[in-house]
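Visitor: The following comprises the amino acid sequence and a computationally predicted model.
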Amino acid sequence: MRNDSNFSPAPPGLKLEYNHDLDVSEDFLRAYTLIRKALKDERLIRAFRYYDGEAKKHKRWFESLGIWTLLLALAPLLVAAIRMIVGDEMWKEEISTSAETLGLISVLLVLLSRRRQHRRLWCKAVFCRERLRQWHFQKFLDGEFIGLLVDASDRFDVELDKRWANITHNFRDSYGAMKQFLDFDHDSDSFVKVTPYADRAVAQQVINALSALRVQHQLRYAVQRTADEGEERGLSLEERRSLSEHVAALALAGAVLVIVSALLVPIVSWIAAHGFGHDNWLPKEKILTRYFEGAALFLSVLSAGSRAYRAGFTVPDESESYEEYSNRLREIVAVFDSAPTLLRKMQALKHLEDVATDELRRFLKMKERATFVF
């Protein structure tokens, strides 16, 4: 006899999940029978997963091409600095030729990235994905609409289909919709009009469900994004900020120190020649000056490269944005948890949707400016 416990799914908690606010588990749905149909929409989940996959793909391409472009662009500059340190007598021209070839490849990668428009496609996919999420949760602010769930007719399904058709039709011109969202009036930020709930039991289930799926979920996500260590592979936002900041600052400080040291070489040479009679300091002065100038150039290039890295990954703007978002969410959670009435809790949910919309707008504007080289 087969033991079914051996085939049961693993309990949640160890696998990294982001979108279980939309793809709600059956156990959760069973606790909210009155609004079950509104909590999970399979067609929305399918569309969301498509946009999420496209966003991840184009983000990966944009950042990968950007990093390689930056590294290849730095190669000829770093090689030029090393050549200054080594000297022309011991230098092989093949190294310079190879470095210049890498620089040319970096230009070609820039042209490729611009032609493929990975940054724009990434932003468009994020816009569609997150507006779908907002559309889903904002419908719970429309008490009259959600109240149709307890109606024996199919009025809820008919109205939901109409609203779905409207938002997906607007996505056919996703770039225009995104630019309107970013650059013009914000009257269209909300998909619904806030209306009261006639059925208190339905309203209470909405409050309880959205407390977990929207309020706490958004807060946990913001906290996770600002954590010192990333849960995923790769560096967290804080690690990227700290590492790039230290490299940029230390390299620039080192370059300044080396330049100051180079200015002291002629003084030391003059003292050695006139004070101690060491006339053989002149060739040493030229060699030391060359060493210092090459080292200063090398460190300056490292500092510039680190700052270009920060511009490409929008460091520290992104981490600061999530910090502010997290703080605003904490305030909303405090108001939501302490609200004495359902109406006050609904007002807190409306405020959360406004804050989430502002955060999406800020994120997209920030990523539209992201660039690694030019």
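Guide: Looks like it arrived, so ask away. Numbers count the residues shown, from 1 in each chain.
Visitor: make it CA atoms for all contacts and neighbour counts henceforth
Guide: Will do.
Visitor: could you say what helices and strands the helix or strand encompassing A272 packs with?
Guide: Taking DSSP states H and E as the criterion, A272 maps to helix 237-275. In this structure, helix 237-275 makes packing contacts with helix 281-312, helix 317-338, judged by 3 or more CA pairs under 8 Å, 6 or more residues apart in numbering; DSSP states H and E.
Visitor: Most tightly packed of those helices?
Guide: helix 281-312 (a mean of 20; mean count of other CA atoms under 10 Å).
Visitor: sorry, back to before: okay, the helices and strands packed on helix 237-275 in a markdown table with distance to L182 next?
Guide: Shown next, in a markdown table, are the helices and strands packed on helix 237-275 (distance: least, CA to CA, whole Å):
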| stretch | distance to L182 |
| --- | --- |
| helix 281-312 | 20 |
| helix 317-338 | 16 |
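Visitor: Can you tell me which of the ones you listed is nearest to A80?
Guide: Closest approach to A80 among the helices and strands packed on helix 237-275 is made by helix 281-312 (8.0 Å; CA to CA).
Visitor: tell me which element D52 falls in.
Guide: helix 42-86.
Visitor: same thing with E130?
Guide: Per DSSP H and E: helix 118-138 holds E130.
Visitor: tell me which strands and helices the next helix or strand after that helix is in contact with?
Guide: For helix 118-138, the succeeding helix or strand toward the C-terminus, using DSSP H and E, is helix 143-146. Contacts defined by 3+ CA pairs under 8 Å, 6+ apart place helix 143-146 against no helix or strand at all.
Visitor: How far off centre is helix 143-146?
Guide: Centroid displacement of helix 143-146 relative to its chain, using CA atoms, centre = their mean, to the nearest Å, is 34 Å.
Visitor: Okay, one more to line up with it:
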Amino acid sequence: MTISANIYYSTCMSLSRFYLSMYSDLMDSFSIFLRSAFALYIVYVGYQFTMNKKEGKDSQDIFITSILVSAVYVFAFETSGYYNYVIKPAFGLLEDILTFILSKVQEASSYLGKPAETDYFSDVTNITQLFTALDMMFLEFMKTCKGLLPSGWKMFNPLLLVDVFAILMLILAYGAMYCCFVFMFIMSYFLMWLLFYVGGIVLILGCFKETRGIFFSWAKMLFNYALVAIFTALVVAVCYAGISQSVYKMTTYDTTMLNFTADFLGLFVWCFICFAITLKTPDLAAGLTNAMAGSTSGIAGALSMGGGKAAAMSAGLGTMHGKGIGALATKAGQMTGVVPHGRSATQRLKDRLGIKN
């Protein structure tokens, strides 16, 4: 298993094991408190009905809420239903969607290149194979760049320096694309697990009308990070076909001197496009779920919004100061007779000529 695929697999296993161990430890340590709180809530609801404190629609709401709380408490804390019927199906659905998308992208991209180009790298039909393919392509890419390095070094030869600089820029472009994809996908996957960790408490809060907004915000964030993972994998899978074809053509070079061909520039452009679009996937997911974007562009947007508010506040303060200065000047003119009664020179001229407004 390659580096990024191993990181992805280790992350999945660690998060799953942590949830199972945390769940068992949580019930061992706080089971008495949770059961006592649940029992007190049931007693409180029974007291409300017995003493006729609530009537009509209020009593119906309390009765429905008590049933929901009882069902969710047993489902999320007393049994493993939350893990077996919510968490596992959610990640299973995510993996099925990714498998379907990657297989269709692989099928469509197989018609774009020659048989030798499409067979150069292994098929990508799931997310683990995508991580493995990117790692293997990076190794082939580094071997190709090593073969393209100038063999004869001469002091102060600008052409050789340009060749080395071009290769370094290409390596940086591929590395940025690679790291951005690994970070964005694993970050989304990790944050989905964190949201599921607190999902039991959020489900309890969702039973009450006053705190139901917390549940909807939790579900919105969950869908947001799931879409980020899907869009990120889709972008990289689409760009993978073009990147693999460019790397394959570069491996066929039979010279040690760098040749700035369309393949070299194509690989650089493909990496840059993949990197830039991957950064925009959180904005796309946030737009569909009406949530806040979590990418660098979202942070920049928040900063620019803050800067705009600061500028507006500064403009408002400037207007206030300007009005204050104008009022003081008018008052001083009245006192000195320069501006009698606060009238302007144009108004005084109209009064002398008998012109009415």
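Guide: Cool, the structure landed. Predicted model only: the values in this text are computed from it and were never measured.
Visitor: Superposed, what's their TM-score?
Guide: Superposed pair, TM-score by TM-score structural alignment, normalised by the length of structure 2: 0.31. Supporting alignment: 149 aligned residues with a CA RMSD of 5.1 Å.
Visitor: coming back round to it: next, the angle from the helix holding A272 of structure 1 to helix 317-338.
Guide: 140 degrees (axes from the mean of the first three to the mean of the last three CA atoms, to 10 degrees).
Visitor: Report the buried residues of helix 237-275 of structure 1.
Guide: 237-241, 244-245, 247-248, 250-255, 258-259, 262, 265-266, 269-270, 272 (16 or more other CA atoms under 10 Å).
Visitor: Kindly report the same for stretch 103-110 of structure 1.
Guide: Residues of stretch 103-110 of structure 1 classed as buried: G103, I105, S106, V107, L109, V110 (neighbour count, 16+ other CA under 10 Å).
Visitor: Same check on stretch 275-291 of structure 2?
Guide: 275, 277-286, 289, 291.
Visitor: Quick check: of those, which lies closest to S10 of structure 2?
Guide: For S10 of structure 2, the nearest member of those is T278. The distance, counting by CA to CA, is 23.1 Å.
Visitor: N224 of structure 2 versus that closest one, what's the distance?
Guide: Remark: distance between T278 of structure 2 and N224 of structure 2 (CA to CA, to the nearest Å) = 15 Å.
Visitor: C271 of structure 2 now?
Guide: 25 Å.
Visitor: what's the residue nearest to G103 of structure 1 when sequence neighbours are not counted in contact with, if anything?
Guide: Counting by CA to CA, 6 or more residues apart in numbering, G103 of structure 1 lies nearest to A73, which is 4.8 Å off, once chain neighbours are set aside. Residues near A73 of structure 1 by CA atoms under 8 Å, 6 or more residues apart in numbering: L102, G103, L104, S106, V107.
Visitor: what do you get for F38 of structure 2?
Guide: Going by CA under 8 Å, 6+ apart, the list of residues near F38 of structure 2 reads S70.
Visitor: one step back: and the angle for the helix holding A272 of structure 1 with helix 281-312?
Guide: Going by the same axes, to 10 degrees, helix 237-275 of structure 1 makes 170 degrees with helix 281-312.
Visitor: For the helix or strand hosting L98 of structure 2, list every residue counted as buried.
Guide: Assessed by DSSP H and E, L98 of structure 2 sits inside helix 88-109. For helix 88-109 of structure 2, the neighbour count (16+ other CA under 10 Å) marks A90, L94, L98, T99, I101, L102, S103, V105, Q106, S109 as buried.
Visitor: Next secondary structure element downstream of that helix?
Guide: The helix or strand immediately downstream of helix 88-109 of structure 2 is helix 115-118, counting by DSSP H and E.
Visitor: next one: that following helix to chain centre, how far?
Guide: Distance of helix 115-118 of structure 2 from the chain centroid (CA atoms, centre = their mean) equals 34 Å.
Visitor: Does anything pack onto the next helix or strand after it? Which helices or strands?
Guide: Reading on from helix 115-118 of structure 2 to the C-terminus, the next helix or strand found by DSSP H and E is helix 127-148. Under the contact definition 3+ CA pairs under 8 Å, 6+ apart, helix 127-148 of structure 2 sits against helix 3-50, helix 88-109, helix 158-197, helix 212-251.
Visitor: give the contact list for F292 of structure 1.
Guide: Applying CA under 8 Å, 6+ apart to F292 of structure 1 gives the contacts I85, V258, I259, S261, A262.
Visitor: okay but the last one is in contact with T289, surely?
Guide: Yes. With contact defined as CA atoms under 8 Å, A262 of structure 1 counts as touching T289 (5.7 Å).
Visitor: Against K162 of structure 1, how distant is T168 of structure 1?
Guide: To K162 of structure 1, T168 of structure 1 is 10 Å away according to CA to CA.
Visitor: Give me the more crowded residue out of these two.
Guide: T168 (15 against 11; other CA atoms under 10 Å).
Visitor: name the element that one belongs to?
Guide: helix 155-170.
Visitor: mind listing what's buried in that helix?
Guide: Of the residues in helix 155-170 of structure 1, those buried (16+ other CA under 10 Å) are F156, R163, W164.
Visitor: now do stretch 234-252 of structure 2
Guide: Judged by neighbour count (16+ other CA under 10 Å), stretch 234-252 of structure 2 contains these buried residues: 234-248, 250.
Visitor: can you pull the contacts of G307 of structure 2?
Guide: Contacts of G307 of structure 2 (CA under 8 Å, 6+ apart): none.
Visitor: That one and G318 of structure 2, how far apart?
Guide: 16 Å.
Visitor: Distance to L29 of structure 1 and secondary structure added to the buried residues of stretch 103-110 of structure 1, as a markdown table?
Guide: Converted to a markdown table, these look like this (distance: CA to CA, whole Å; DSSP: H, G, I helix; E, B strand; the rest coil):
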| residue | distance to L29 of structure 1 | secondary structure |
| --- | --- | --- |
| G103 | 56 | helix |
| I105 | 54 | helix |
| S106 | 52 | helix |
| V107 | 53 | helix |
| L109 | 48 | helix |
| V110 | 48 | helix |
